[in-house]
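> Next comes the sequence, and after it the predicted model I'd like to discuss.
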Amino acid sequence: MDVANAAELTGRALSRALYATGRGVLLIASAALSLALLVATVLATAFISLGVGVLLLPLVTPLVRRVTGLCRDLAGRAGVPIATPYLPAPPTERGVVGWVQRCRSILTDPATWRDLLFLLLNVLVGFVLGLLPVTLLVYSVEGLVLSAGFWMLMRESGVDFWYGFTPMDTWPHAVLGALVSLVVFAIWVAAAPGLVAGHAYFARTLLGPSERAEIASRMRHLSETRSDVINIQATELRRIERDLHDGAQARLVAIGMKLGAATRQLRTNPDVAETLLVDARNATASALEELRCLIRGIHPPVLAERGLEDAIRAIALESPIEVDVTADVPGRLAAPAESAVYFALSELLNNVVKHSNADRASIDLRHEDGSLRAVVIDNGQGGADASLGTGLRGIERRCATFDGTLDLSSPEGGPTVAILELPCALYSPRTSSF
């Protein structure tokens, strides 16, 4: 078992080092592109006074941002995520005025100047940190090849070759060269991921969002979520109005008409009046049931009375498929957040029943570290995609209103895993159990 674990750890270390070396090649390419784009941007900016730069700068800047975006992506793959720092582009007019407006928005964005500083420094930093892993790997392989006997071919060609501080002219020296190459190889395995991670931290220092950009991004997010809230509320109001008009209101009108007819028949035809009264009583029961369903659609009584855990268990019990629920939420959430999670999980479970062909699902609900996390897993056919339907998009918008997220993993053949996370606090302790 120890040998197997050691082999597995060695394999993982080699895989990480090779992956980091591949990213190092990309860093070398980014350094070359940084130099070319830095020169192009400086020239375009300098030519603004001549009018040519007004046309060149909006063309060069997207290329610069594409390269810096590549560096952000590489940093994210190294475990250092970097948010996009650019301010939202303002609307522009057509023609020359529009080009001038685009130039002004580019030059007044602090991220533009931070990008230029990054390009300047990345010419050296990206080249060195990208080249080192490649150099260490090539140098270690070179030493192993020479030590394996290639040094004899070099000697026969009349070439004296040194590896490190060792002349490759005899087999003892070749063995020493092999040991040196193994040391270099070990250094490569250990250092390559760290070198690439070092570039990631360097990139985060310059390519991350400034305070102004963070505020602008936050305001944009709040504006979008506020719009979503308004749309959701308008949709809900229209649904309630439609349900009342087509359901309970129509039944109440019918009840009134039956009662009126019964009143007219009460003296002359009591049997008919009795039948009408029975029909009115049955219609009253139906209207009450529709009103209860409507209330459950607005805010379910089980949610208000027993809390989120028991409300989710109630959904699971009513589901036509088997649903296992594990929950650990030792308190109550704020009513809006509680309602959002309830309806989101209800919609997810409905999607499982309608579209996944699953016969079993599970819901894990718990509150940890100031966030509510719900995981819904089914054994269905998979293939769910939030971009192809309005249901999952609606859940995403509902979660985003509370700064929450919905992560979906649904490969073809299943299983589908939906993870809902919502930052929220607990207020009152749980007082009942379903």
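Okay, I see it. Numbering: from 1, shown residues only.
> From now on I want contacts and neighbour counts done on CA atoms only, so please keep to that.
OK.
> how close does G194 sit to A78?
Distance, G194 to A78, using C-alpha to C-alpha, to the nearest Å: 9 Å.
> Which one of these two is surrounded by more residues?
A78 (20 against 17; other C-alpha atoms under 10 Å).
> Leaving out chain neighbours, which residue sits closest to the more buried one?
Nearest residue to A78 in three dimensions, chain neighbours excluded: A197, at 5.7 Å (C-alpha to C-alpha, 6 or more residues apart in numbering).
> any idea how far the residue of the chain most remote from its centre is from A261?
In the chain, counting by C-alpha atoms, centre = their mean, T268 sits farthest out from the average C-alpha position, at 72.8 Å. Relative to A261, T268 is positioned 12 Å away (C-alpha to C-alpha).
> what about G95, neighbour count?
By other C-alpha under 10 Å, 8 other residues sit near G95.
> OK, contacts around R16?
R16 makes contact with V189, P193, according to C-alpha atoms under 8 Å, 6 or more residues apart in numbering.
> now it: how far from R72?
For R16 relative to R72 (C-alpha to C-alpha), the value is 19 Å.
> same deal with I255?
On the measure of C-alpha to C-alpha, I255 and R72 end up 67 Å apart.
> likewise A29?
14 Å.
> of those two, who's got more company?
R72 (22 against 16).
> and that one, what does it touch?
P81, I82, A83, A200, A203, R204, L207.
> That one and G260: what is the separation?
For R72, the distance to G260 - C-alpha to C-alpha - is 74 Å.
> Now do the helix or strand hosting A254: everything it contacts.
Per DSSP states H and E, A254 falls inside helix 249-265. Residues outside helix 249-265 that contact it (C-alpha under 8 Å, 6+ apart): L244, V272, A273, E274, L276, L277, D279, A280, A283, T284, S286, A287.
> okay, pairing it with this:
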Amino acid sequence: MSAPQSRAAEALRTALRAFGRLAVLTLLIPAGALLAVLYLLSFLLWGCLGMVPLFPLATRVVRAAAGAGRWAAGHWSQVPVPVPYTPRPALERTLHGWFWTGHDYHKNRRFAGFALKLRWLWNDPATWRDAAWVLVDPPVGGGLAAGPVLLVGYGLYGLAQPVLADPGPGDGLGYGLLPLPGLFGPLLGLLLVSGGLALAGPALHLHGRWTRSLLGPTERSRLAQRVEQLTEIRLDATEAQAAELRRIERDLHDGAQARLVAVSLKLGAVVPLIDRDPGKAKQVVTDAQENVTQALQELRDLVRGIHPPVLAERGLAEGIRALALDVPLKVEVRAELPGRAEAPVESAVYFAVSEALTNAVKHGDARHATVELGHAAGLLRAEVADDGRGGADPAGGSGLRGIQRRLAVFDGTLTLTSPPGGPTRLIMELPCVLSSPRTSSC
């Protein structure tokens, strides 16, 4: 197949895929209209009969439908729609046993929790944007989806005209409303099918943009989410820094400090032994020298754990290559970095890769791993893949959560793929700008 034919076949497959997704969205129009009617009915029952529990229940159903709409926009229309909901506040209890609902106090925990949930849903702007989407999407979003589908369906009817009974003018539906003699009917049908398929992709993308316009976060909610995210990042960074300081203190106290104290005691015992027992004094000095050597090695290991010298001197790629030599499995490192990132970014990626390789050995029983480093579109990308048993889950251990916390400090992301049986792939991306090799600190 030649290149033009290959491109035409790929374009046809893309159009058919988009048309199929539009057909599914078209079939869901009645369900969306029914949901809109039920949602309005729940408001009427709440306002007229005081059936308050219907509002949280209906809102929950609508949020589920809106979540499906966001998923379709992101995966089908390639228009990502972030979740805009404000976090649900926690129920707080005072020292006197009362529960705060955000408006007043209640003694009963269940009633206070329901009042807090009701107030949260009512005050969340995303609740009302979901409501507007439920009411308006069937005619607007449904119209965007149904347009190409109707064109293709009407066109197929025209293509079938030669094998169908010829309807008289004004008889029946379809092309009977526009009688065309001879082959003009199939020709028009072919044009309509081609036009519907050509419009399928743009219509699907426009449908996704329409969904994002109503279901996406507003500027206010984006700022609120950003503030919350930065607060969590600050807490995680503070906790990580405190944990790192405790680790350094523990290693110094249990390692180098203890050995240096032993050296001091041994050297203090050498003085009276020099004249009385030179052989034993020599042995004590030898033992002290071994302790000093071990203490120096522990200090080197400690410094390497804080910021490896090879990372500071030669950059991220060489630092990870040196790291790979110390890992008890075969590691292949492929790096294409035209420059160097800032030192904190390099350190974060280095230790994240180190943690990933440690997990591959410790929990994945891997025998081979690959590390790929690259930079494109303002993102520093590091991918770690291993042939272990898979099944890695951030909720199941602190290692992956630690990597997420490291990257989150720099607005980085971690994407994990680890099916049971393997392989495991971790993709880490951090926004950063690389310095020129000529102006690099290395």
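Great, that's in hand. Remember, it's a predicted structure, so these values are computed and weren't measured experimentally.
> A strand includes the residue farthest from the centre of the first structure, no?
No. T268 of the first structure is assigned coil when assessed by DSSP: H, G, I helix; E, B strand; the rest coil, not a strand.
> what residue of the second structure takes the place of it?
Matched by TM-score structural alignment, T268 of the first structure corresponds to R276 in the second structure.
> what about its match, distance to A145 of the second structure?
R276 of the second structure is 100 Å from A145 of the second structure, by C-alpha to C-alpha.
> would you list every one of the strands in the second structure?
Assigned by DSSP state E, the strands in the second structure fall at 92-93, 99-100, 105-106, 330-336, 368-376, 379-386, 413-417, 424-431.
> what range in the first structure matches the third one?
The one in question is strand 105-106 of the second structure. On the first structure, no counterpart of strand 105-106 of the second structure exists by TM-score structural alignment.
> Show me what that strand is packed against.
strand 99-100 (3 or more C-alpha pairs under 8 Å, 6 or more residues apart in numbering; DSSP states H and E).
> give me that answer again for 10 Å
If contacts are counted by 3 or more C-alpha pairs under 10 Å, 6 or more residues apart in numbering; DSSP states H and E, strand 105-106 of the second structure sits against strand 92-93, strand 99-100, helix 109-123.
> wait, which of these is closest to F43 of the second structure?
In terms of C-alpha to C-alpha, the element of those nearest to F43 of the second structure is helix 109-123, at 12.6 Å.
> Just checking the distance from the closest one to the centre of its chain.
30 Å (C-alpha atoms, centre = their mean, to the nearest Å).
> Ok, stretch 396-413 of the first structure next?
Chain-centre distance of stretch 396-413 of the first structure: 8 Å, with C-alpha atoms, centre = their mean.
> Can you tell me the closest non-neighbouring residue to the corresponding residue of the first structure for R314 of the second structure?
Aligned counterpart of R314 of the second structure in the first structure: R306 (TM-score structural alignment). Closest residue to R306 of the first structure apart from its sequence neighbours, by C-alpha to C-alpha, 6+ apart: S432 at 6.0 Å.
> What of L379 of the second structure?
For L379 of the second structure, the closest residue by C-alpha to C-alpha, 6+ apart turns out to be P431, at 4.4 Å.
> what's the counterpart of that neighbour in the first structure?
Checking TM-score structural alignment: P431 of the second structure goes with P423.
> you'd agree that match is up against T401?
No. Contact criterion C-alpha atoms under 10 Å: P423 of the first structure and T401 do not qualify, at 11.0 Å.
> Name the nearest residue to I395 of the first structure, sequence neighbours excluded.
Nearest to I395 of the first structure is A344, by C-alpha to C-alpha, 6+ apart, at 5.6 Å.
> Next up, the contacts around the aligned residue in the second structure for that neighbour.
Using TM-score structural alignment as the criterion, A344 of the first structure maps onto A352 of the second structure. A352 of the second structure makes contact with 346, 358, 382, 384, 399-400, 402-407, 414, 428, according to C-alpha atoms under 10 Å, 6 or more residues apart in numbering.
> So which of the residues you listed sit within helices?
Among the contacts of A352 of the second structure, the residues falling in helices (DSSP state H) are E346, T358, G399, L400, G402, I403, Q404, R405, R406, L407.
> wait, what's in contact with the nearest residue to the second one once chain neighbours are set aside?
Put plainly, it is T358 of the second structure. Leaving aside its sequence neighbours, T358 of the second structure sits nearest to V327 (C-alpha to C-alpha, 6+ apart; 7.6 Å). Counting by C-alpha under 10 Å, 6+ apart, V327 of the second structure touches S354, L357, T358, A360, V361.
> All good on my end, thank you.
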